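# Below is the sequence, then the predicted model.
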Amino acid sequence: MLLEQLKGTGVALVTPFKADESIDWNALEKLINHVIDGGVNYVVSLGTTGETPTLSSEEKLDLMKFTFEKVAKRVPVVIGIGDYNTRDVVKRLETCPLDEAAAILSVAPYYSKPTQEGIFQHYKAIAAAAPKPIILYNVPARTGRNMTAQTTLRLAHEVENIAGMKEASGDMLQCMEILRDKPADFLVVSGDDALALPQVACGMDGLISVAANYFATDLSAMIQAALVNDYKAARMLNNKLQRAFELMFAENNPAGIKAFLHKGGIIENNFRLPVMPVTDPLYSQIAEFLKNYK
């Protein structure tokens, strides 16, 4: 059951680039080993943290295959496949090599700002085509449209093959309504590092994290402590990480987490436009934070 398989901490992997903007495969392998050794429960490939809007179809396919190969079944792999073009998502779900995937993370359709019925019908169509369970992804700050609790619950109860959601609306009342009325076996995870602790306390099953790219050990320990109601330990870790969350998302994601990873010697600090590195003052603050981080 997906709820058992993906309970805990997932990490939305960044895509490391070389100076010439080609994918840095050696750095990606290093990153995969870093997060798995740090204790994450699963990895998410081809999420928006991986700068997927800048990747070609061929690169996405190569990244998927590479991730499966280097993870080598040590932890489950979730693949991000989402778009505002429903027909294109259906086609990709039908043609991508997804045998080794645990699930598909699919962002709500963005830019076109569909109605709630449009969101429902989009997910219904892709769920029918998907060879693996679908995890809904609600992130209105990026998509321009909130997927309401009512739409989420309708999908959870009525559409076969929709097995969970990543909730990143930041609306705690909406989150609690979903948690109260969802099916018992429906996975709900936080999509917001800074809110993950209170959301797990409300009943969420874990976190798909940006920060775990670097802070895999402490993020995983925090979520595991919260899941067993050890909130004293979880609060200590959350307090330790709070400033990192602030710095990480001060300007842009994934520019913030890539600055941490670069300072930590895991990847180079390279991007594809329109994403730019963090400004020098923010990079200096990140470097100062890590100097004192234990």
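Done, it's in. Residues are numbered from 1 along each chain as shown.

# Please count neighbours and contacts with C-alpha atoms only from this point.
Noted.

# for the host helix or strand of Lys232, packing partners?
Assigned by DSSP states H and E, Lys232 belongs to helix 231-248. Applying 3 or more C-alpha pairs under 8 Å, 6 or more residues apart in numbering; DSSP states H and E, one finds that helix 231-248 makes contact with helix 196-202, helix 216-227, helix 255-263, helix 280-292.

# how about it: buried residues?
For helix 231-248, a neighbour-count test (16 or more other C-alpha atoms under 10 Å) marks Tyr231, Ala234, Arg235, Leu237, Asn238, Leu241, Ala244, Phe245, Leu247, Met248 as buried.

# and here's the other structure:
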Amino acid sequence: MALFRGAGVALVTPFHADGSVNYDKLAELVEEQIAGGTDAIIACGTTGEAATMSEEEHMDVIRFIIKAVNHRIPVIAGTGSNCTATAIDLSKQSEEAGADGVLLVTPYYNKATQGGLIQHYEAVAGAISLPCILYNVPSRTGVTIQPETMAYLYQHVENIIGVKDATGNISMITKLMSLVDEDFLLFSGDDDQIVPLLSVGASGVISVLSNVAPRETHEICQKWFDGDIKGAREAQFKAYPLIKALFAEVNPIPVKAALNLMGKNVGSLRLPMTEATDSTKALLKDEMTKYGIL
């Protein structure tokens, strides 16, 4: 049930000046990502500003991306919610629209217990047949899927196939990988930890960096898979300063600024997200120039 191996882009959502979705630009971004070697597109995740979209908009963007990609690479729909019923509804609609899988963030704000997380994910996954990747990002949601909980869900729910891990906790990730089998899909949720997670069995990354450097992010993973450990490590080190710049402010503030610096014209952000500061833009310009993409 492997969805993809390598670097999947957590795609930004471009907006017009009035805040509406710029679908012409979104189509361009999809084509650029595919041409750049991206292994999968994640629609309406954190980087895509799904939290500021209505449910109707959310699904419109997912459907548009699925149609634009047209089966060339997998499309994984971000359909998680702090409301189980909403997550089920978005997941069902995404399955009907032709998504290849769903990404399910932990229910934010509610601070569910581990038992609550199990019941939530059993309900969502049980309502669809699509492969489900859970998203563990406690810095944003206030709740952590513990390794034992993740292993239980993987072992007892057929279409829960893995996790995007943005805990930054290598010890916890290593424990998780000791509890599951080799078919479990671990994706790094932090671009600065791609190689460290590959070393414990990850299948790749769901990446912010890929928005500005799709080929290079893919190559970090591919070098590792090809046995070029030194090359993968050097590529990770080379990208590190740019990755830090892309997180100089809360994601996706810097990556949208970076894309605009590249002339992509993806527009602004929706409140409560704000424009990057001048100092962040200057840092991005400097690091992107050093990296060779500006």
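Good, I have the coordinates. What you are looking at is a predicted structure, and each value in this text was computed from that prediction instead of being measured.

# Provide the TM-score value for the superposition.
The TM-score (TM-score structural alignment, normalised by the length of the first structure) is 0.95; 292 aligned residues with a C-alpha RMSD of 1.3 Å.

# Show me where the stretch 51-200 of the first structure has its strands.
77-80, 103-107, 134-138, 162-167, 187-190 (DSSP state E, counting those that start in this stretch).

# Could you tell me where the third one falls in the second structure?
Spelled out, it's strand 134-138 of the first structure. Aligning strand 134-138 of the first structure against the second structure (TM-score structural alignment) gives residues 132-136.

# wait, what's in contact with Lys113 of the first structure?
Counting by C-alpha atoms under 8 Å, 6 or more residues apart in numbering, Lys113 of the first structure touches Thr143, Gly144, Arg145.

# Tell me how far it lies from Gly80 of the first structure.
20 Å (C-alpha to C-alpha, to the nearest Å).

# now stretch 179-192 of the first structure, how far from the chain's geometric center?
For stretch 179-192 of the first structure, the separation from the chain centroid amounts to 15 Å (computed by C-alpha atoms, centre = their mean, to the nearest Å).

# Please pull up the equivalent of Pro281 of the first structure in the second structure.
In the second structure, Pro281 of the first structure lines up with Ser279, judged by TM-score structural alignment.

# Its match and Asn251 of the second structure: what is the separation?
From Ser279 of the second structure across to Asn251 of the second structure, the span is 16 Å (C-alpha to C-alpha).

# Neighbour count: those two, which is higher?
Counting neighbours by other C-alpha atoms under 10 Å for Ser279 of the second structure and for Asn251 shows that Asn251 has the greater number, 16 against 10.

# give me every residue that touches the aligned partner of the more buried one in the first structure.
Aligning on TM-score structural alignment places Asn251 of the second structure opposite Asn253 in the first structure. Listed by C-alpha under 8 Å, 6+ apart, the contact set of Asn253 of the first structure reads Thr49.

# And Asn253 of the first structure, how far from Val11 of the first structure?
From Asn253 of the first structure to Val11 of the first structure the distance is 14 Å (C-alpha to C-alpha).

# So what's the residue count around the aligned residue in the first structure for Ala7 of the second structure?
Counting by TM-score structural alignment, Ala7 of the second structure lines up with Thr9 in the first structure. Residues within reach of Thr9 of the first structure, counting by other C-alpha under 10 Å, total 26.

# Can you verify Thr9 of the first structure is assigned to a strand?
Yes. Counting by DSSP: H, G, I helix; E, B strand; the rest coil, Thr9 of the first structure is located in a strand.

# how far away is it from Glu117 of the first structure?
Counting by C-alpha to C-alpha - Thr9 of the first structure and Glu117 of the first structure are separated by 31 Å.

# counterpart of Glu58 of the first structure in the second structure?
Per TM-score structural alignment, Glu58 of the first structure is aligned with Glu56.

# How about Ile266 of the first structure?
Checking TM-score structural alignment: Ile266 of the first structure goes with Lys264.

# What of Asp185 of the first structure?
Match for Asp185 of the first structure (TM-score structural alignment): Asp183.

# and if you look at Thr48 of the first structure?
Checking TM-score structural alignment: Thr48 of the first structure goes with Thr46.

# got it, and Phe68 of the first structure?
Per TM-score structural alignment, Phe68 of the first structure is aligned with Ile66.

# Ok, Leu155 of the first structure next?
Match for Leu155 of the first structure (TM-score structural alignment): Leu153.

# what about that match, distance to Ile253 of the second structure?
Leu153 of the second structure sits 33 Å away from Ile253 of the second structure, going by C-alpha to C-alpha.

# This completes my enquiry, with thanks.
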